[in-house]
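> Just to be clear, the model below is a prediction. Sequence and coordinates:
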Amino acid sequence: MVCQEHCPTPEKAIIFREGEFITGEKKIKRVKYPYVKEDLCIGCGICVTKCPVEGTAGIFITGEGEERFEEQEF
C-alpha cells in the first residue's frame, strides 16, 4: 500500500490488518486497514500526506500526549 511504501524506517512502521464491517446493504465486507507500530514510528507524517484515501487520511499522526478530535466527536 502507498503509505507503507513511503515509510522511511528500515523496518516499516505501518502494517496492515484485516477486519470485517457490515455495509449499508447488511453484507459483511473484509477490508485491510493501516496500523502504525508506535515503537517504530518516527512521527514524520509522510504516511499521512501520501495516503490515497479521499477525504480524511486513514492514519493520524499526533505528538506524544496529544489528542485530536474530528469535528462533532467531542
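Received the coordinates, thanks.
> okay, CA-based contacts and neighbour counts for the rest of this
Noted.
> Which element, helix or strand, includes the nearest residue to residue 32 once chain neighbours are set aside?
Spatially, and ignoring its direct neighbours in sequence, residue 32 is nearest to residue 18 (4.4 Å; Cα to Cα, 6 or more residues apart in numbering). Assigned by DSSP states H and E, residue 18 belongs to strand 14-22.
> List the buried residues in that strand.
residue 14 (16 or more other Cα atoms under 10 Å).
> same for that strand, what does it pack against?
helix 2-6, strand 28-36 (3 or more Cα pairs under 8 Å, 6 or more residues apart in numbering; DSSP states H and E).
> Alongside the first one, take a look at this:
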Amino acid sequence: MEPEWLTPRQVADLTGYAPKTLSNWRHMTPQKGPKCFKVNGQYRYLRDDVREWMKRQVKGCPATCQTYCGNCTQ
C-alpha cells in the first residue's frame, strides 16, 4: 500500500493547528509536532504519522516518545 502524504494545510485541518504553528514546530530542534519530511522540495507528512502523533497527544506521551507506546500517562 502506498503511503498517503499530506500537505501542511491538510495536517492543519486534521489537527486544528495553524499551518504557521506546524511550520514553527518543524524548524525547532528537536522537532515538535508530527514527523515531517521534505519531498521534492515540499514539506509533507505521512497520514499514519499524524494519526499516531494525535493519539500521543490524547494519551499524554512526552514529546520524546517516538511511537504510540500505550504506557505514557502524564
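Right, received. Where do you want to start? What you see is a predicted model, and the numbers here were worked out from it, not measured in a lab.
> Mind checking the TM-score on these two?
For these two chains in superposition, a TM-score of 0.24 is obtained (TM-score structural alignment, normalised by the length of structure 1); 40 aligned residues with a Cα RMSD of 4.5 Å.
> Highest mean neighbour count out of the helices and strands packed on strand 14-22 of structure 1?
Highest mean neighbour count among these (mean count of other Cα atoms under 10 Å): helix 2-6, with a mean of 15.
> Wait, the residue nearest to residue 32 of structure 1 touches residue 33, no?
Yes. Between residue 18 of structure 1 and residue 33 a contact is recorded at 6.3 Å, counting by Cα atoms under 8 Å.
> for residue 5 of structure 2, what are its contacts?
For residue 5 of structure 2, the contact set (Cα atoms under 8 Å, 6 or more residues apart in numbering) comprises 44-47.
> Can I get those in CSV including secondary structure?
Below are the contacts of residue 5 of structure 2 laid out as CSV (DSSP: H, G, I helix; E, B strand; the rest coil):
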residue, secondary structure
44, strand
45, strand
46, strand
47, helix
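> Which member of these is positioned nearest residue 15 of structure 2?
Of all those, the one with the least separation from residue 15 of structure 2 (Cα to Cα) is residue 47, at 11.4 Å.
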